[in-house]
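Participant: Here is my input; please provide its structure:
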Amino acid sequence: MLTGKQRSYLKSLANTIKPITQIGKMGITESFITQLDEALEARELIKIHVLETSLLNTKDAANEVAQLTRSEFVQAIGNKFVLYRKSKENAKIHLPN
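Facilitator: Sure, this is the predicted structure:
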């Protein structure tokens, strides 16, 4: 569980990154979750874009993806959301206490 200070820190880092993938009309598939698991392990902080053709609400999609990838929801702005999960082997982001 992230504290407010940690969430703010991650939001500031997320400002500079671009979405690495998108959710379209196919929705959230098993292969999509596998791709995100690998991305979270490599990057720790990822941004995802929910296309207008998707039938999913951005916050609902973010919460579902966070649960399926065992990651933390950081924020949702417009059609984009940010997730964080500490890497098991190669942690790069050091959260404030």
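Participant: okay, CA-based contacts and neighbour counts for the rest of this
Facilitator: Noted.
Participant: Return the set of buried residues in stretch 8-26.
Facilitator: Neighbour-count burial for stretch 8-26, with 16 or more other Cα atoms under 10 Å as criterion, is recorded at L10, K11, A14, Q22, I23.
Participant: I have a second one here; can you model it like the first so I can compare?
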Amino acid sequence: MKSLTPAQRQYLKGLAHTRQPVVMIGNQGLTAAVLKEIDQALSAHELIKVKAASNEPDTRSAWLDEICTATGAASVQQIGKVLVIYRTAAKPVIVLPG
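Facilitator: Alright, predicted model coming up:
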């Protein structure tokens, strides 16, 4: 997926603000099953939050990069243990600005 412009990223941050995490990365880390759940959640919702159990910021950042690469999604933001990810659906519901 193409990278997001600052305006698009800001718009998605606003939409994500009220949403709750739909997937949790537990103590086992980023497994194939978790990646599959994230892929399904992105297909259903376009914009999702993922909660990561790790206390290591570098680990969470690496997971975010791996998720985006594996699913073709774009990283919107990472706040603490919450990762916000966006991928356009086959029938888009979210219309990005500009």
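Participant: okay if I get the buried residues of stretch 8-26 of the first structure as TSV plus distance to T58 of the first structure and secondary structure?
Facilitator: Compiled in TSV, the buried residues of stretch 8-26 of the first structure are given as follows (distance: Cα to Cα, whole Å; DSSP: H, G, I helix; E, B strand; the rest coil):
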residue	distance to T58 of the first structure	secondary structure
L10	19	helix
K11	17	helix
A14	17	helix
Q22	11	strand
I23	10	strand
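Participant: Which residue, other than its chain neighbours, is closest to D37 of the first structure?
Facilitator: In space, D37 of the first structure comes closest to T69 once its chain neighbours are excluded; the distance is 6.0 Å by Cα to Cα, 6 or more residues apart in numbering.
Participant: Tell me how many other residues surround the counterpart of that neighbour in the second structure.
Facilitator: When the second structure is aligned by TM-score structural alignment, the residue opposite T69 of the first structure is T71. When neighbours are defined as other Cα atoms under 10 Å, T71 of the second structure has 19 of them.
Participant: right, and T71 of the second structure touches D39 too?
Facilitator: Yes: the pair T71 of the second structure / D39 is scored as a contact, 6.0 Å apart, by Cα atoms under 8 Å.
Participant: need the contact list for the residue positioned nearest the centre of the first structure.
Facilitator: Within the first structure, one residue has its C-alpha closest to the average C-alpha position: by Cα atoms, centre = their mean, that is L83, at 2.3 Å. Residues counted as contacts of L83 of the first structure (Cα atoms under 8 Å, 6 or more residues apart in numbering) are L45, I46, K47, A62, A66, S71, E72, F73, V74, Q75.
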